[in-house]
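> The following comprises the amino acid sequence and a computationally predicted model.
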Amino acid sequence: MTHAIPVPLPSALVDHHAVDLERKYTDGWGVKVDDVATAPTGEIYALYSVHRHTYGVADDEANPAKAHFGYSLLTRYAPDGTPLATAVSGQSEYLRQDTTLGGPTTGLGKDLWWAKGLCVLPDGTLAATGPGDQTHLVTADLTAVTARHHMPLRSNDDGSRDPFASWISTTPAGRLLCTTGEYGLYNYANLLDNIVSITDQPLTPTSKPTLRALASMEAEPVKHTEANLRPDVLFNGEPVGMDHRPRPSLTEHLTELEKTARQWDWHGAQLGRPAVVREDLFVVPIFGHIYRGGSRGQRFAFVLVSDKGEVVGRLDGMHLHRDSPFTGHCFEIAADAVRERIYHLNRYGLFAWTATGVRAQRLDLEDKRYKLLKHFTLMDCTPAGELILVHRTQHLMLRIPYPASLGNLDQAVEDALRSYTKERTALKRQWQPVNWHWTDSTAPLHRL
């Protein structure tokens, strides 16, 4: 099994824009992996972005070697980790870009930072999602965008309104677990994630299913009007909005559950990406307000919600300060819906739970055997039960085989890290990366 997999930049893009791979990110450019998704066939997809802002250069600079740019990238891998193809799409209508590598008004969207989530739908189509309940469908071979759904990020913005979801995950039976936003949350005009929903029909290029609301994070978004109601997000058969949404909200439930907590403790909370534990059970992350001066010790919870909208428990065994995910903003959670396991990685530990919420493992990242995990972000749990992590600065994926039992997770991680370091050394000789930036000229490049 391959444990180390590069996330490459297309050589054509690097050459076209004369990208200086030695340049520090503080000088105005960067590469960031946003999400990874795995198909049942074993193929892996990585969603990431690259941008450059050249200080002191006019916005209308026509020379591609000097111009600002921003691109969304999608790379498809064979099950053994070999890159098969990469799709590139211009990201922003405000950056001057020619159509050589995907024009700014085509492809995955016009907002520089929108594409955050990736999901493989049951028919093999990719769904790329982001803020504003934007959803774009991309063919499995990365050759075309077949559908676009989007919504203005602010309630007073003009523009077409045909949204779907900001996050999507699939259940074993092919249903879609989604989050959608509402205006007026905490008195903001922005569209912020607030509703957890599920579909009973497929999402296709020609049809958008109705979303059945299961839970709301915040109970009473203010300044919500009838104009904000969506006919595709329903609770008890009626559109979610105004004073009509699942109650009690998750923050109300947590306030009641935690006798020492107050409702204000959850003011400004954020809804994370839910994960599928099994066909009828999901885990929903909620994080308290993030402060500029540091948020370690702030409240957070991973709530277990059924497909009937019932709160049936939460993940236990995490200390608010000692195990805080706010350090480094490590809010990701992944679940193995086949074996009913749940995982979370932050700067302090790798955690694993059973479907009942009982903590089965905590690997302390101060232990030298696991310390390397501090540099990784948890991205996915594959249908085969493997964990996929991404190194934040070396742009490598780490694939950890699933252990026969959660009690063997420590040995599985230790063995994977040992193999990863050996494979990384071999990859450096083969790829010759520059400052941990891998470039590829062999995989076909598609312009979206």
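Cool, the structure landed.
> Please count neighbours and contacts with C-alpha atoms only from this point.
OK.
> immediately after the host helix or strand of Arg362, which helix or strand?
For Arg362, the element it lies in under DSSP states H and E is strand 359-364. Next helix or strand after strand 359-364 toward the C-terminus (DSSP H and E): strand 376-381.
> what's the angle between whichever helix or strand comes after that next one and strand 376-381?
Sequence-wise, the next helix or strand downstream of strand 376-381 (DSSP H and E) is strand 387-391. Calculated by axes from the mean of the first three to the mean of the last three CA atoms, to 10 degrees, strand 387-391 forms an angle of 150 degrees with strand 376-381.
> Counting by contacts, list what strand 387-391 packs against.
Strand 387-391 is packed against strand 376-381, strand 396-400, with contacts defined by 3 or more CA pairs under 8 Å, 6 or more residues apart in numbering; DSSP states H and E.
> And here is the other one:
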Amino acid sequence: MRAIASLAPEPSCHTEDDLRPHVRFRGEPMGLGNRPRPSLTELLTPETNAATWDGSELGRPAPLSDDLFVVPVFARTFRGGSRGQPFVFALLNDQGEMTGRLRGMDSWRDSPFTGFCFNVVADPGRGRAFHLNRYGLYAWKKGGHLRAKLDTGSKTYKPLTHFTPMACSPAGELLLVHNKQHLILRVPVPDDLGDLGPVVEAALRGYAKERAALKKQWTPVNWHWVQAAAQIQRL
């Protein structure tokens, strides 16, 4: 594996035991002082205080194309609540250069720290990225411009707060996993992300109907689908 970026400029309490031979940078195992620079936190520092990113973490990167990735970066979380803490969905190319970010989210009104909803998923074939948290479902085009936000404060989209984005299918569907019912909802994303709202609304209605039918047919135990045949049902 070839390292292209690092979160922090200096290792934190690392020793030789933390070197990873299978992760290489400049032909050597990555770790200690052998790491890509500038780091992500250094790239973000010009617009914020450097201390802002002390104790920050990376989310799971998502490929937006063959040479572009969405890399979530989150500031430190606090036991008493972290809403309003800074976060960035950075766009990195395959050389580790930050070329932009997914824009349009407010650090307080759209905070992913509520409920710790940090997942970003992407459809590399169509250059689209999605994020879902307690406040909304967000969709971007490849350039990082927000094209749709579905507000979960409305009755129509409130059921989305029970789902976590898992991935995008090869057909361009957004796959959402229910947090308690162990079911997957497939949302066929339209070509125009501005039309996402009615599609999601229809998908949620269909989910409720199909869920009721599955529950009656397969009688799950505490929403665990114990029959093998039930596990292949798709919504």
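Done, it's in. Small disclaimer: the values here were computed from a predicted structure and weren't measured.
> quick revisit: who touches the strand holding Arg362 of structure 1?
315-317, 348-354, 370, 406-407, 409-410 (CA atoms under 8 Å, 6 or more residues apart in numbering).
> what does it correspond to over in structure 2?
With TM-score structural alignment applied, strand 359-364 of structure 1 matches the range 146-151 in structure 2.
> sorry, back to before: redo the helices and strands packed on strand 387-391 of structure 1 as JSON lines? Include distance to His149 of structure 1 and mean neighbour count.
Shown next, in JSON lines, are these (distance: least, CA to CA, whole Å; neighbours: other CA atoms under 10 Å):
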{"stretch": "strand 376-381", "distance to His149 of structure 1": "24", "mean neighbour count": "25"}
{"stretch": "strand 396-400", "distance to His149 of structure 1": "30", "mean neighbour count": "25"}
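> a markdown table please, covering those and showing distance to Leu271 of structure 1.
Putting these into a markdown table (distance: least, CA to CA, whole Å) gives the following:
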| stretch | distance to Leu271 of structure 1 |
| --- | --- |
| strand 376-381 | 17 |
| strand 396-400 | 26 |
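> sorry, back to before: and the contacts of strand 359-364 of structure 1, which are buried?
315, 317, 348-354, 370, 406, 409-410 (16 or more other CA atoms under 10 Å).
> got these as JSON lines, with distance to Ser441 of structure 1 and secondary structure columns?
Shown next, in JSON lines, are those (distance: CA to CA, whole Å; DSSP: H, G, I helix; E, B strand; the rest coil):
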{"residue": "Leu315", "distance to Ser441 of structure 1": "45", "secondary structure": "coil"}
{"residue": "Gly317", "distance to Ser441 of structure 1": "47", "secondary structure": "coil"}
{"residue": "Tyr348", "distance to Ser441 of structure 1": "38", "secondary structure": "coil"}
{"residue": "Gly349", "distance to Ser441 of structure 1": "37", "secondary structure": "strand"}
{"residue": "Leu350", "distance to Ser441 of structure 1": "36", "secondary structure": "strand"}
{"residue": "Phe351", "distance to Ser441 of structure 1": "38", "secondary structure": "strand"}
{"residue": "Ala352", "distance to Ser441 of structure 1": "39", "secondary structure": "strand"}
{"residue": "Trp353", "distance to Ser441 of structure 1": "41", "secondary structure": "strand"}
{"residue": "Thr354", "distance to Ser441 of structure 1": "43", "secondary structure": "strand"}
{"residue": "Tyr370", "distance to Ser441 of structure 1": "34", "secondary structure": "coil"}
{"residue": "Leu406", "distance to Ser441 of structure 1": "40", "secondary structure": "helix"}
{"residue": "Leu409", "distance to Ser441 of structure 1": "37", "secondary structure": "helix"}
{"residue": "Asp410", "distance to Ser441 of structure 1": "37", "secondary structure": "helix"}
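> Find the helix or strand that the equivalent of Cys330 of structure 1 over in structure 2 is a member of.
In structure 2, Cys330 of structure 1 lines up with Cys117, judged by TM-score structural alignment. Assessed by DSSP H and E, Cys117 of structure 2 sits outside every helix and strand.
> Spatially nearest residue to Cys117 of structure 2, not counting backbone neighbours?
Asn133 (5.2 Å; CA to CA, 6 or more residues apart in numbering).
> That neighbour -> structure 1?
Here Asn133 of structure 2 is matched to Asn346 in structure 1, going by TM-score structural alignment.
> From what I see, that match and Pro325 are in contact.
Yes. The criterion here is CA atoms under 8 Å, and Asn346 of structure 1 meets it with Pro325 at 5.5 Å.
> isn't there a helix covering Pro198 of structure 2?
Yes. Checked against DSSP: H, G, I helix; E, B strand; the rest coil, Pro198 of structure 2 lies within a helix.
> For Phe130 of structure 2, identify the helix or strand it belongs to.
Here Phe130 of structure 2, judged by DSSP H and E, is contained in strand 128-133.
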